[in-house]
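K.L.:
Show me how the following folds:
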Amino acid sequence: MAEIEEENTTTQEEREAQEKAEKQHEDEEQAALPYKWQQQLGDVDITIQVPKGTRGRDLKVVISKTKLSVGLKGQDPIMEGELCKDIKVEDSTWTLEDQEIVLVHLEKVNSMTWWENVLKHHPKIDTKKIVPENSKLSDLDGETRGMVEKMMYDNQRKQMGLPTSDEQKKMEALEKFKKMHPEMDFSNAKIS
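P.N.:
All right, here's what the predicted structure looks like:
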């Protein structure tokens, strides 16, 4: 039995070492890109360093539903290609900060998916390892907020050993049915 535990420990350590190596490789690939990027479920923000003293009129930025190109006029683009997912062009913007940083903000069409990369031909990240920032319930749209609140309520009820909201509804429906049909025997009735 001690051998099995030792074997599992080694496997766990190997797994952690492999994950660490994969993360380091992913970080190196991302660092080699000519831009930095981060995302939330609904949007992607890209930061591109340009020569100090650059003015807005010196830049050529093209944002379309499926493509992005950012560069200096008369030169090869700093980044150019097909976006990994579609964006809402009308809600996407770019600005020049301190005459040396181009900030590109892209609004995702599908605000429920993490992007693996910005441009399809660039290295991918492992989206399963993304840890989203804590969001407030007030940030959510009405339908999603209602769903999250119901899940939280049901989870709290389960922890207290009480029925969930769906189970409560079933029990209330059964009680109502019992009152309407006192002639029936409900002693073996099960709610599932």
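K.L.:
C-alpha only now, for contacts and for neighbours.
P.N.:
Fine.
K.L.:
could you point out which element follows the single longest helix found in the chain?
P.N.:
Ranked by residue count under DSSP state H, the longest helix found in the chain is helix 2-31. Proceeding N to C from helix 2-31, the next assigned helix or strand is strand 36-39, under DSSP states H and E.
K.L.:
So which bits of that next one are buried?
P.N.:
By 16 or more other Cα atoms under 10 Å, the buried positions in strand 36-39 come out as 37, 39.
K.L.:
From residue 110, how far off is residue 176?
P.N.:
In this view, residue 176 and residue 110 are 43 Å apart by Cα to Cα, to the nearest Å.
K.L.:
And these two? Which one has more around it.
P.N.:
residue 110 (14 against 11; other Cα atoms under 10 Å).
K.L.:
Can you show me the strands along this structure?
P.N.:
Counting by DSSP state E, residue ranges of the strands within the chain are 36-39, 43-49, 59-63, 67-72, 79-82, 87-97, 101-108.
K.L.:
One more sequence to fold, the one below, so I can look at both together:
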Amino acid sequence: MAGSPTPEERKESDAELKAKEAAEQAALPYKWTQTIKELDVTIAIDGKYKGRDLDVKITKTALKVAVKGQEPFIDGELPHPVRVDESTWTLETTKEGKDISVHLEKANQMEWWAHVITTAPKIDTSKIQPENSKLGDLDGETRGMVEKMMWDQKQKEQGKPTSDEQKKLDMLEKFKAQHPEMDFSGAKLG
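P.N.:
A predicted model of the protein is given here:
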């Protein structure tokens, strides 16, 4: 296939995108992390401020964080709705000053966010490694599902059978062993 990037070229453009993304994210006046279920924003501010000096509003679809009378650190629409009742903010003292910590509980706990607010630069959510989301936090059934999806994805990438296809193959092998008199040369797995 002409025009298709080589793995080296793809790796290079991925690295460039990653560097650009990292630079964009570093330029934001806040840091943020997420798991599949929640998102945390941290904003370092001067230690002289107290909770009453802050203007923090969390609604289902928007977030505003500011020191009263100053340009907001964040003020905009969220890309996806949050659970307002489970979302909180705190002011914590650090060595350097204080941090405003905003915890957002995602309404849909099965999706990655590309950014905190829609006007901020996006990250490539397809590059997120699910192990960053603590798989141990998921309930057994969900965790099993996610692990199976990850395993199946790896198998597909390597051109190997997924867990369901492997099950069929194993069952067929077992059946063949039990019925040596039958001819399976024309059998198709569908």
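K.L.:
quick one: TM-score?
P.N.:
TM-score of the superposed chains, computed with TM-score structural alignment, normalised by the length of the second structure, equals 0.71; 165 aligned residues with a Cα RMSD of 3.6 Å.
K.L.:
before we move on, back to that, can I get the strands of the first structure in a markdown table with distance to residue 25 of the first structure?
P.N.:
A markdown table is the format used below for the strands of the first structure (distance: least, Cα to Cα, whole Å):
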| stretch | distance to residue 25 of the first structure |
| --- | --- |
| strand 36-39 | 16 |
| strand 43-49 | 21 |
| strand 59-63 | 29 |
| strand 67-72 | 25 |
| strand 79-82 | 21 |
| strand 87-97 | 28 |
| strand 101-108 | 25 |
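K.L.:
Now do the same for residue 18 of the first structure: its match in the second structure.
P.N.:
If you follow residue 18 of the first structure across to the second structure using TM-score structural alignment, you land on residue 13.
K.L.:
Enumerate every residue touching the aligned residue in the second structure for residue 123 of the first structure.
P.N.:
Under the alignment (TM-score structural alignment), residue 123 of the first structure pairs with residue 121 in the second structure. Taking Cα atoms under 8 Å, 6 or more residues apart in numbering, we find residue 121 of the second structure in contact with 21, 24-25, 115.
K.L.:
buried subset of those?
P.N.:
21, 25, 115.
K.L.:
Of these, which is the nearest to residue 156 of the second structure?
P.N.:
Here the nearest of these to residue 156 of the second structure, counting by Cα to Cα, is residue 21; it sits at 28.0 Å.
K.L.:
Number of residues surrounding the residue lying closest to that closest one once chain neighbours are set aside?
P.N.:
Sequence neighbours aside, residue 123 is the residue nearest to residue 21 of the second structure in space, at 6.3 Å (criterion: Cα to Cα, 6 or more residues apart in numbering). By other Cα under 10 Å, the residues close to residue 123 of the second structure number 19.
K.L.:
same question, residue 62 of the second structure
P.N.:
Residue 62 of the second structure: 19 surrounding residues under other Cα under 10 Å.
K.L.:
Now for the aligned residue in the first structure for it: which residues touch it?
P.N.:
Using TM-score structural alignment as the criterion, residue 62 of the second structure maps onto residue 67 of the first structure. Listed by Cα under 8 Å, 6+ apart, the contact set of residue 67 of the first structure reads 80-83.
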